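A.B. asks: how does the following fold in three dimensions:
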Amino acid sequence: MWKFFAVMIALLAAPVFASASYTKISEKTEFLKVVQGKTLTRPLIKLEVSSAGNISGRGASWNVNGKWTWQNGYFCRNLNWGGTELGYNCQEVGLSNGRLRFTSDEGRGNSAEFRLR
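C.D. replies: A predicted model of the protein is given here:
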């Protein structure tokens, strides 16, 4: 079970190796326009980000929930996945062709790419 859990954490934080050019989203209003009414998806993961600062969805077979704020041009979130706290992190957000890329540690860490559905 723990091996599966470790794989799922890796999927949530997996780096993106794409050559697409991303435009940085630096304003909360701009971010909200992009995610409003959309589901963020990647294999085995579906998330919704509300304008009220909530994150909800599923990652594999576990619930994902959390809170987010916009601070100094970054999407800052705290997540709980299946009862495990994933912690607080501020992430750079980029947009390209209907995809959002979140890069942890204010753009210096790993990236995860989501399709907007």
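
A.B. asks: for the rest of this, base every contact and every neighbour count on C-alpha atoms.
C.D. replies: Fine.

A.B. asks: just the helices in the chain please.
C.D. replies: Secondary structure of the chain (DSSP state H): helices at 2-13, 28-35, 104-107.

A.B. asks: most tightly surrounded among those helices?
C.D. replies: By mean neighbour count, with neighbours taken as mean count of other C-alpha atoms under 10 Å, helix 104-107 ranks first of the helices of the chain at a mean of 17.

A.B. asks: what sits up against that helix?
C.D. replies: Residues from elsewhere that reach helix 104-107 (C-alpha atoms under 8 Å, 6 or more residues apart in numbering): 74, 89-92, 110-111.

A.B. asks: here is the second sequence; please produce its structure so I can put it next to the first one:
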Amino acid sequence: MAEKISTKQAFLEKIAGRKHVNGSAWVIVSADGTVEGVGPKGGPISGDWSWEGDYYCRTIVFDGEPMLKDYQAVTLDGNTVTYTRDKGTGVSMSWTLS
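C.D. replies: Just a heads-up that it's a prediction; the model follows:
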């Protein structure tokens, strides 16, 4: 059963600093508030993140295109972390942690 990650401390302890992999894409969400990786087409992913209320909040540039700040609900099920956009009401994306 998936565990809701609802505090920055839990996020730092269980998820931050670990490589997230989804197919050929990967990202590292570092404890220092940065995000970096490679998208599915080989383009760079970069940006930053913070924790606000119950949500992971990220602002990234994906393949050279800036994406709006998004507040995401986070769940962890074993080694699978899922981020759900728009405060948990939008599209979800799952990553395998390594």
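
A.B. asks: superposed, what's their TM-score?
C.D. replies: The TM-score (TM-score structural alignment, normalised by the length of the second structure) is 0.94; 97 aligned residues with a C-alpha RMSD of 1.0 Å.

A.B. asks: now do the strands in the first structure.
C.D. replies: Here the first structure has its strands, by DSSP state E, at 23-25, 40-42, 45-49, 54-59, 62-71, 74-81, 84-96, 99-103, 111-116.

A.B. asks: would JSON lines of the contacts of helix 104-107 of the first structure with distance to Arg99 of the first structure and neighbour count be doable?
C.D. replies: Converted to JSON lines, the contacts of helix 104-107 of the first structure look like this (distance: C-alpha to C-alpha, whole Å; neighbours: other C-alpha atoms under 10 Å):
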{"residue": "Tyr74", "distance to Arg99 of the first structure": "17", "neighbour count": "25"}
{"residue": "Asn89", "distance to Arg99 of the first structure": "20", "neighbour count": "16"}
{"residue": "Cys90", "distance to Arg99 of the first structure": "19", "neighbour count": "22"}
{"residue": "Gln91", "distance to Arg99 of the first structure": "15", "neighbour count": "24"}
{"residue": "Glu92", "distance to Arg99 of the first structure": "14", "neighbour count": "21"}
{"residue": "Asn110", "distance to Arg99 of the first structure": "16", "neighbour count": "15"}
{"residue": "Ser111", "distance to Arg99 of the first structure": "12", "neighbour count": "20"}
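
A.B. asks: Ser56 of the first structure: which of the residues you listed is nearest?
C.D. replies: Nearest to Ser56 of the first structure among those: Asn89, at 16.5 Å, using C-alpha to C-alpha.

A.B. asks: now for that closest one: what does it line up with in the second structure?
C.D. replies: Taking TM-score structural alignment for the superposition, Asn89 of the first structure sits opposite Asp70 in the second structure.

A.B. asks: ok, now Asn72 of the first structure?
C.D. replies: By TM-score structural alignment, Asn72 of the first structure lines up with Gly53.

A.B. asks: so Ser30 of the second structure sits against Lys14, correct?
C.D. replies: No. Contact criterion C-alpha atoms under 8 Å: Ser30 of the second structure and Lys14 do not qualify, at 11.7 Å.
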